[in-house]
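S.K.: I need the structure of the sequence given here:
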Amino acid sequence: MQRIEHRACAGGWQDVYRHHSATLGCDMQFAVYLPPQAATQALPVLYWLSGLTCTEQNFITKAGAQRYAAEHGVIIVAPDTSPRGDGVADAEGYDLGKGAGFYLNATRAPWATHYRMHDYVAQELPALVEASFPATAARAISGHSMGGHGALVIALRNPGRYRSVSAFSPIVAPSQVPWGEKAFTAYLGEDRAAWLAWDASALIAGADERLPLLVDQGEADEFLQTQLQPQRLQQACDAAGHPLTLRLQPGYDHSYYFIASFIGEHIAHHARALRG
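M.R.: Down below sits the predicted model:
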């Protein structure tokens, strides 16, 4: 593992590392923010998953999360959104291939060779973080858009692994919207029944753990009706009795201005659960 960025921020350090991922079969980068408390004690970790077209850079440069992480004593780890490299399969367009891993384990060629972001985020990366940094095994997970989908699905598929989960503008029912239909067809094949294992709204009914969900959605989001459709998650949670706090925020769109406006509340939410 090689540290390739090291910057003072909010009393702590915003770093970026590169390492070889055995799960993905390629080199990967991830960002880690170590708040000042990390100099003297082990701290819980919030994993942040970004959206389509993003790398580890978008969140650490735009969200303004470091000062809240420093306030609450939480490490933030932000991985890239897909495998990368010359030998990694790719496609035309922003919503498939590199930058669009959808946090699942692909089963269809040529994607299955490298696109195993679920296992990377849920297993390999936490093992690396907990072995390399002053991090405890208390974990939370959050994300935006495609990353919000990833956060919800990974938490639902791994009961007991996370203390809390939240999302901004998540793709809550990818099996029923264009972004998800395109990606799932490529990564998983034509069998729509297989898609449901990676769809948060479908997973709710059989969830083994009733981990409360916190979701913020901007009402002026340009993708609200076509791609996000948070009402589907609300309906699924209502039917299953699964705790959900869905906050519709007037005037906010899909951008990082929205995330920056509410990330402090999300980090406080996670901090309470992580220290509980």
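
S.K.: when you work out contacts or count neighbours from here on, use the C-alpha atoms and nothing else.
M.R.: Fine.

S.K.: can you show me the strands along the stretch 51-200 of the chain?
M.R.: Per DSSP state E, counting those that start in this stretch, the stretch 51-200 of the chain carries strands over the ranges 75-79, 135-143, 164-168.

S.K.: do you know how far Ser132 is from Gly73?
M.R.: Distance, Ser132 to Gly73, by Cα to Cα, to the nearest Å: 18 Å.

S.K.: compare these two (neighbour count), which wins?
M.R.: Gly73 (21 against 10; other Cα atoms under 10 Å).

S.K.: go ahead and confirm that one touches Thr40.
M.R.: No. Gly73 lies out of contact with Thr40 (Cα atoms under 8 Å); the separation is 11.1 Å.

S.K.: of the strands of the stretch 51-200 of the chain, flag the one that's most buried.
M.R.: Among these, strand 164-168 has the highest mean neighbour count (mean count of other Cα atoms under 10 Å), at a mean of 27.

S.K.: angle of that one against strand 135-143?
M.R.: Angle, strand 164-168 to strand 135-143, by axes from the mean of the first three to the mean of the last three Cα atoms, to 10 degrees: 30 degrees.

S.K.: how far out from the middle of the chain is strand 164-168?
M.R.: From the chain centre to the centre of strand 164-168 is a distance of 8 Å (Cα atoms, centre = their mean, to the nearest Å).

S.K.: by contact count, what packs against it?
M.R.: If contacts are counted by 3 or more Cα pairs under 8 Å, 6 or more residues apart in numbering; DSSP states H and E, strand 164-168 sits against strand 135-143, helix 146-157, strand 213-218, helix 256-274.

S.K.: Pro83 is nearest to which of those?
M.R.: Across the helices and strands packed on strand 164-168, Pro83 has its closest neighbour in helix 146-157 (14.5 Å, Cα to Cα).

S.K.: report all helices and strands that the closest one contacts.
M.R.: Under the contact criterion of 3+ Cα pairs under 8 Å, 6+ apart, helix 146-157 touches strand 43-49, strand 135-143, strand 164-168, helix 200-203.

S.K.: tell me the most buried of the helices and strands packed on strand 164-168?
M.R.: Across these, averaging neighbours per residue (mean count of other Cα under 10 Å) puts helix 146-157 on top, at a mean of 28.

S.K.: and this one, so I can compare the two:
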Amino acid sequence: MSNESSTSKQIEELKRVSQTLAFNGTLSQYSHYSQHNNCDMRFAIYLPPHATGAGIEGKLENVPVIYWLSGLSCTDENFMQKAGALKMAAQLGIAIVAPDTSPRGEDVPDDPDKAYDFGLGAGFYLNATQPPFDRNYQMYDYILKELIPAVEASFAVSSKKAISGHSMGGHGALTIGLRNPEVFTSISAFSPICNPVECPWGIKAFTHYLGDNTDTWTMYDASHLIKKANIKTPILIDQGADDSFLKSELKPESLLKAALINDYTIQLNMRPGYDHSYYFISSFIEEHIVFHAQFLQAV
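M.R.: Predicted coordinates for the structure are as follows:
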């Protein structure tokens, strides 16, 4: 089956699960069968008034998109419900798409101990190569080859897009953005896992998903990728200084050191008193949307 026909089949199978109004735009959930993850997947999409015909003079416009990748144990719902991003997205005319964080279903393998940091809810936005996870855990390809084409073909959005995320999703945003600079205008993250090959969360996930050859791990590690980035996509990171995971799991200092090797400038804001929660994200999410808007709306 060709890529074109595969995408068309997938688009035909988009099923709306829910829809509600928010700031004169629409927040919806859709499900569809994923050819890469071999299971049903769900995503949420916020379309601002400009993209629904409820904008200025009732004109329907194709709007740019921010793809948001959530963290460990989250679904497509957490960001849309807790981040407080929709008001600014509506004002600036930007859509937001939030996929689920992993494949799900009775036949999808999980952590044997049901731990939150691996398996269901913890796909790490990579393509697994080790059985039994390689059949379902293909989140990297799912984002780039299924979700984005489906959104662009099915909704009033343009081809301009940025990527952002939190924690494990911040890792996903950095790695996917750095590996695909021609796709995304800008990258941002809250509390990202910056050097997963050197932290417990990353070591556990990469061992099970990718195997023991640590050379293959670096393609999903922002601190390694940024050293050889030829195109220097703008990056904004916010990190809570009182985040309990800061030293053991997140390691933003590793990313900064790696960036210096390549003369790659990163805007990193250390926020005193803030932790790892959505209270932190909601405090600064509007700054991230404005950051992306300057690149998404550039002529």
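
S.K.: tm score of chain vs chain?
M.R.: The TM-score (TM-score structural alignment, normalised by the length of structure 1) is 0.99; 276 aligned residues with a Cα RMSD of 0.7 Å.

S.K.: circling back to that earlier point, let's have the helices and strands packed on strand 164-168 of structure 1 in CSV, adding distance to Ile171 of structure 1.
M.R.: Shown next, in CSV, are those (distance: least, Cα to Cα, whole Å):
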stretch, distance to Ile171 of structure 1
strand 135-143, 11
helix 146-157, 5
strand 213-218, 11
helix 256-274, 15
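
S.K.: ok, now which ones touch the residue most central in space within structure 2?
M.R.: The centroid of structure 2 falls nearest to Leu69 when counting by Cα atoms, centre = their mean (2.4 Å). The neighbours of Leu69 of structure 2, taking Cα atoms under 8 Å, 6 or more residues apart in numbering as the test, are 98-101, 163-166, 169-170, 172-173.

S.K.: contacting residues around the counterpart of Pro230 of structure 1 in structure 2?
M.R.: Aligned by TM-score structural alignment, Pro230 of structure 1 pairs with Pro252 of structure 2. Contact partners of Pro252 of structure 2, counting by Cα under 8 Å, 6+ apart, are 192-195, 246.

S.K.: same thing with Pro159 of structure 1?
M.R.: By Cα under 8 Å, 6+ apart, the contact list for Pro159 of structure 1 reads 208-209.

S.K.: what do you get for the one 10 residues further on?
M.R.: When contacts are counted by Cα under 8 Å, 6+ apart, Ser169 of structure 1 is found next to 144-145, 148, 215-218, 224, 228, 254.

S.K.: now do 7 Å
M.R.: Neighbouring residues of Ser169 of structure 1 by Cα atoms under 7 Å, 6 or more residues apart in numbering: 144-145, 148, 216-217, 228, 254.

S.K.: tabulate those residues (a markdown table), appending distance to Ala183 of structure 1.
M.R.: Shown next, in a markdown table, are these (distance: Cα to Cα, whole Å):
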| residue | distance to Ala183 of structure 1 |
| --- | --- |
| His144 | 17 |
| Ser145 | 14 |
| Gly148 | 15 |
| Asp216 | 24 |
| Gln217 | 22 |
| Leu228 | 15 |
| His254 | 20 |
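
S.K.: out of these, which is nearest to Ala100 of structure 1?
M.R.: Set against Ala100 of structure 1, the nearest of the contacts of Ser169 of structure 1 by Cα to Cα is Ser145 (11.0 Å).

S.K.: Ile237 of structure 2 versus the corresponding residue of structure 2 for that closest one, what's the distance?
M.R.: Mapped onto structure 2 by TM-score structural alignment, Ser145 of structure 1 lines up with Ser167. Remark: distance between Ser167 of structure 2 and Ile237 of structure 2 (Cα to Cα) = 11 Å.

S.K.: who touches both of these two?
M.R.: With Cα under 7 Å, 6+ apart as the test, Ser167 of structure 2 and Ile237 both reach Phe190.

S.K.: quick check, nearest of the contacts of Pro252 of structure 2 to Trp201 of structure 2?
M.R.: Here the nearest of the contacts of Pro252 of structure 2 to Trp201 of structure 2, counting by Cα to Cα, is Ile193; it sits at 8.7 Å.

S.K.: so what's Leu21 of structure 2 up against?
M.R.: Residues in contact with Leu21 of structure 2 (Cα under 7 Å, 6+ apart) are Leu27.

S.K.: and if we set it to 10 Å?
M.R.: By Cα atoms under 10 Å, 6 or more residues apart in numbering, Leu21 of structure 2 lies in contact with 27-28, 46-49.

S.K.: corresponding residue for it in structure 1?
M.R.: Residue pairing (TM-score structural alignment): Leu21 of structure 2 is matched to Ala8 of structure 1.

S.K.: the helices and strands packed on helix 146-157 of structure 1: which one's closest to Arg210 of structure 1?
M.R.: Of all these, strand 164-168 sits nearest to Arg210 of structure 1, with 10.4 Å by Cα to Cα.

S.K.: and that closest one with helix 146-157, angle?
M.R.: 160 degrees.

S.K.: residue in structure 2 matching Gly73 of structure 1?
M.R.: The alignment partner of Gly73 of structure 1 in structure 2, by TM-score structural alignment, is Gly93.

S.K.: repeat for Ile60 of structure 1
M.R.: In structure 2, the residue paired with Ile60 of structure 1 according to TM-score structural alignment is Met80.

S.K.: the residue nearest to the centre of structure 2 pairs with which position in structure 1?
M.R.: In structure 1, Leu69 of structure 2 lands on Leu49 (TM-score structural alignment).

S.K.: returning to what we had before: any idea how far the match of Gly73 of structure 1 is from Leu256 of structure 2?
M.R.: For Gly93 of structure 2, the distance to Leu256 of structure 2 (Cα to Cα) stands at 32 Å.

S.K.: try Lys232 of structure 2
M.R.: According to Cα to Cα, Lys232 of structure 2 and Leu256 of structure 2 sit 14 Å apart.

S.K.: what sits in contact with each of these two?
M.R.: Residues touching both Lys232 of structure 2 and Leu256 (Cα under 10 Å, 6+ apart) are 226, 264-266.

S.K.: I'd like those residues laid out as a markdown table, including secondary structure, distance to Phe124 of structure 2 and neighbour count.
M.R.: Output for those, formatted as a markdown table (DSSP: H, G, I helix; E, B strand; the rest coil; distance: Cα to Cα, whole Å; neighbours: other Cα atoms under 10 Å):
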| residue | secondary structure | distance to Phe124 of structure 2 | neighbour count |
| --- | --- | --- | --- |
| Ile226 | helix | 18 | 25 |
| Tyr264 | coil | 24 | 20 |
| Thr265 | coil | 25 | 14 |
| Ile266 | coil | 22 | 17 |
